[in-house]
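1. This is a predicted model, with the sequence first.
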Amino acid sequence: MSETSSAATATPPNTAAPGTTVAVTGAEGFIGSHLVEALVATGHRVRAMVQYNSFSSFGWLETLPNDVMAHVEVVLGDVRDPGSVGGLLRGTEAVYHLAALIAIPYSYRAPHSYVETNVTGTLNVLEAVRHLEIPRLVHTSTSEIYGTAQTVPITEDHPVNTQSPYAASKAGGDRLADSYHAGFGTPVVTLRPFNTFGPRQSMRAVIPTVIGQVAAGQTTITLGDLRPTRDFTFVKDTAAAFLAVGTAPAADVVGRTFNAGTGGEISVGDLVALVGKLMDTPLDVREDAQRVRPADAEVMRLVCDASRLRAATGWAPAHTLEGGLEHTIAFFRDPANLARYKTDLYNV
């Protein structure tokens, strides 16, 4: 996102102080539910959008303690509907926009749905923030927009190289956020997390795939390519990064994009070996062809430079990779949690 804006004629006020009401889209999901917890823990009231479903399921929010949910208003809706978004945001002091379709393999099967949610949904949020004059919007990007690293570590100035429909749709949302800040002075800040992991993550991601299979008693693990390297950030640290950019003085963050990651790097193969060690289980890893991305689509290397975020807000990860993995392993070893997953199926 551009660092300056000629159209932003006034500095937006600081926002989202404890006690204020904030909105979270995608609140029922993996990162969203952890962010809701973090917001409540810091004294906020949360209006949480959960995608409408006929089961009245609140997703992972249903697992949060009653003393947390006492400060949460769940709103069933859909970011693809402008009226739904407007109703959610009215009367809030900040918006954390996390709602998205995120599974990379599925984006090849259903690319239109990714555009509708990740681009049009983001447009609806931007329009509502603009017309309702919400003081702060935190827009969620992804490290996938960079594609395979051309230089490391990856700064926010790294070229955009979208290698999947998912990445392209997220880049489209980013560009809309840029344009609304430049053209309307909309108080947007973009957070670009690298690979987040932890309790509640879906089996579409590599860490829960490995841990879930081992927790279910399997020692032969099926995966895709073991060569790519990633910068894995524990989910509580990612939630803290959202809070950091959502509550920092406007002059320090509005109109800017921030990477959030550890600066560490590990290959999928070495990650599997580490999980096996921590779970005290020798693993036999086998490649599953349906899990392998097309040759030109695989992002081979991602490693984060988060120095801009650290300088602006003081944020730094508080968890090591091993520490985060231990928390995640404990979560999946709880039979009640493991029962929520289908560890024997490939989750796209």
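-> Ah, there it is.

2. CA atoms for contacts and neighbours, from now on please.
-> Fine.

3. So which residues make contact with stretch 150-157?
-> Outside stretch 150-157, the residues that touch it by C-alpha atoms under 8 Å, 6 or more residues apart in numbering are 158, 257-259, 263, 302-306.

4. same thing but 7 Å
-> Taking contacts as C-alpha atoms under 7 Å, 6 or more residues apart in numbering, the residues outside stretch 150-157 that touch it are 257-259, 303-305.

5. Likewise for stretch 267-284?
-> Counting by C-alpha under 7 Å, 6+ apart, 210, 219-221, 226-230 sit against stretch 267-284.

6. Try it again at 10 Å.
-> Contacts to stretch 267-284, defined as C-alpha atoms under 10 Å, 6 or more residues apart in numbering, come from residues 206-207, 210-211, 214-215, 217-232, 265-266, 285, 300-302, 321-322, 325-326, 329-330, 333.

7. Pull the most distant pair out of the contacts of stretch 150-157.
-> Thr257 and Val303 (16.4 Å; C-alpha to C-alpha).

8. picking up where we left off before, okay if I get the contacts of stretch 150-157 as JSON lines plus secondary structure?
-> Output for the contacts of stretch 150-157, formatted as JSON lines (DSSP: H, G, I helix; E, B strand; the rest coil):
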{"residue": "Thr257", "secondary structure": "strand"}
{"residue": "Phe258", "secondary structure": "strand"}
{"residue": "Asn259", "secondary structure": "strand"}
{"residue": "Val303", "secondary structure": "coil"}
{"residue": "Cys304", "secondary structure": "strand"}
{"residue": "Asp305", "secondary structure": "coil"}
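
9. then this one, side by side with the first:
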Amino acid sequence: MSTHPDYLAHYRGLLVLVTGAEGFIGSTLVEELLAAGARVRALCHYKPYRERGFLAAYEHDDRVEFIAGDVRDANVVDNAVSGVDIVFHLAALIGIPYSYQAPDSYLQTNVIGTHNVLAACRRHSVRLVHTSTSEVYGTARVVPIPETHPLQPQSPYSASKIAADSIVMSYWHSFGTPVAICRPFNTYGPRQSARAVIPAILRQLHAGQREIRLGSLSPTRDFTFGTDTARGFLAIGASEEALGLALNLGTGNEISIGTLVDKLIRISGHDARVVLDDTRLRPAGSEVERLLADNTEVKRLTGWNPEISLNDGLARTWEWITTAPVHAGAPSYAR
């Protein structure tokens, strides 16, 4: 149980829009909202085969209304926002490596899509919680990283998110649109796509591979379990003090990728060794070497506090990998 459950009670009886709802974090957030007594309107990326991603179990649940569409379509977004009490905007293109190949796609989805959501929230007088990323900080100049840290676009993905964050804040300053920015550090856990480092390693171990192929082992990351991140969204969405602010969501602890893989090998109980793979390295000047959250402000303003330790979270993720070995994985456009 959370030590600060009052922000969960805030959502009882509300109608909440979640964009990117079928993805890893999005679906976890939907389940937390339902547990808190909310009704959810789920905007999912249109697919002709009606795939609901990780929300398939809620296909016939009266508490969940599905809308198929694309945040790049202003009309779809406007219809989705109409009549809701609050919007959690998670829909985005998020794969950093693909952003080197298709930067225009990231601008269209992450920037234009966010503007469509903002304009609809302004039109309908609806509060917005926008999803940022710790990647906007780039390689840390100071640690732990406060929200006042300079923004450094070290990939087309991070540049698109910096632009989106700026547009969000412009609506707060220009129009008084009630907005808050949630800036998660590295979220992990069950349902995460195999493109991410933790499930990628665990899937290799589960498949019995003796060599784990990785790029750089020196970068450090601040890993937050999925349900903790989802609760952070809810805490920020319920806080009047969070309006007009960007708030970090992270544990305040860091681990290097090299140490992480050693830990994952031990958790799996398998024998494996790490093999450096140059094809997995980011372009020179693009690798973010260190991410460590200063979470002081979000704790002070909202009462949120991460509850799942890294060891516990990794064990839960390994259990998910081994007990449900076939997963479609979170789509690249949904968190």
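-> Structure received. Treat the numbers as computed from the prediction; the structure is a model and nothing was measured.

10. What does the superposition give as a TM-score?
-> The TM-score (TM-score structural alignment, normalised by the length of the second structure) is 0.93; 321 aligned residues with a C-alpha RMSD of 1.4 Å.

11. Please indicate which of the contacts of stretch 150-157 of the first structure are buried?
-> 257-259, 303-305 (16 or more other C-alpha atoms under 10 Å).

12. Tabulate the residues you listed in CSV, adding columns for distance to Ala316 of the first structure.
-> Formatted as CSV, these follow (distance: C-alpha to C-alpha, whole Å):
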residue, distance to Ala316 of the first structure
Thr257, 16
Phe258, 12
Asn259, 11
Val303, 15
Cys304, 12
Asp305, 11
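
13. What's Ser107 of the first structure aligned with over in the second structure?
-> Here Ser107 of the first structure is matched to Ser99 in the second structure, going by TM-score structural alignment.

14. my guess is its match meets Gln154, correct?
-> No - applying C-alpha atoms under 10 Å, one finds Ser99 of the second structure not in contact with Gln154, separated by 11.1 Å.

15. overlap in contacts of those two?
-> Contacts common to Ser99 of the second structure and Gln154, judged by C-alpha under 10 Å, 6+ apart, are absent.

16. quick one on the thing from earlier: of the contacts of stretch 267-284 of the first structure, select the buried ones using a PyMOL command.
-> Buried residues among the contacts of stretch 267-284 of the first structure (16+ other C-alpha under 10 Å), as a PyMOL selection:
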select buried, resi 206+207+210+211+214+215+218+219+221+222+223+224+225+226+228+229+230+231+232+265+266+285+300+301+302+321+325+329+333
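
17. residues near Glu241 of the second structure, how many?
-> 14 (other C-alpha atoms under 10 Å).

18. how deep is the closest residue to it other than its chain neighbours tucked in, by neighbour count?
-> Residue nearest to Glu241 of the second structure in three dimensions, not counting chain neighbours: Leu301, with 6.2 Å by C-alpha to C-alpha, 6 or more residues apart in numbering. Residues lying near Leu301 of the second structure (other C-alpha under 10 Å) number 15.

19. Let me see the contact set for the alignment partner in the first structure of Leu301 of the second structure.
-> Aligned by TM-score structural alignment, Leu301 of the second structure pairs with Ala312 of the first structure. Taking C-alpha under 10 Å, 6+ apart, we find Ala312 of the first structure in contact with 244-245, 248-249, 251-253, 258.

20. Please indicate which of the residues you listed are buried?
-> Buried among those (16+ other C-alpha under 10 Å): 244-245, 248-249, 253, 258.

21. Let's see which of the residues you listed end up in helices.
-> Counting by DSSP state H, the part of those found in helices is 244-245, 253.

22. Need the residues you listed in TSV (columns: distance to Val36 of the first structure).
-> Output for those, formatted as TSV (distance: C-alpha to C-alpha, whole Å):
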residue	distance to Val36 of the first structure
Ala244	14
Val245	15
Val253	21
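
23. Can you verify my assumption that Thr92 of the first structure contacts Ala48?
-> No - taking contacts as C-alpha under 10 Å, Thr92 of the first structure lies outside contact range of Ala48: 11.3 Å.
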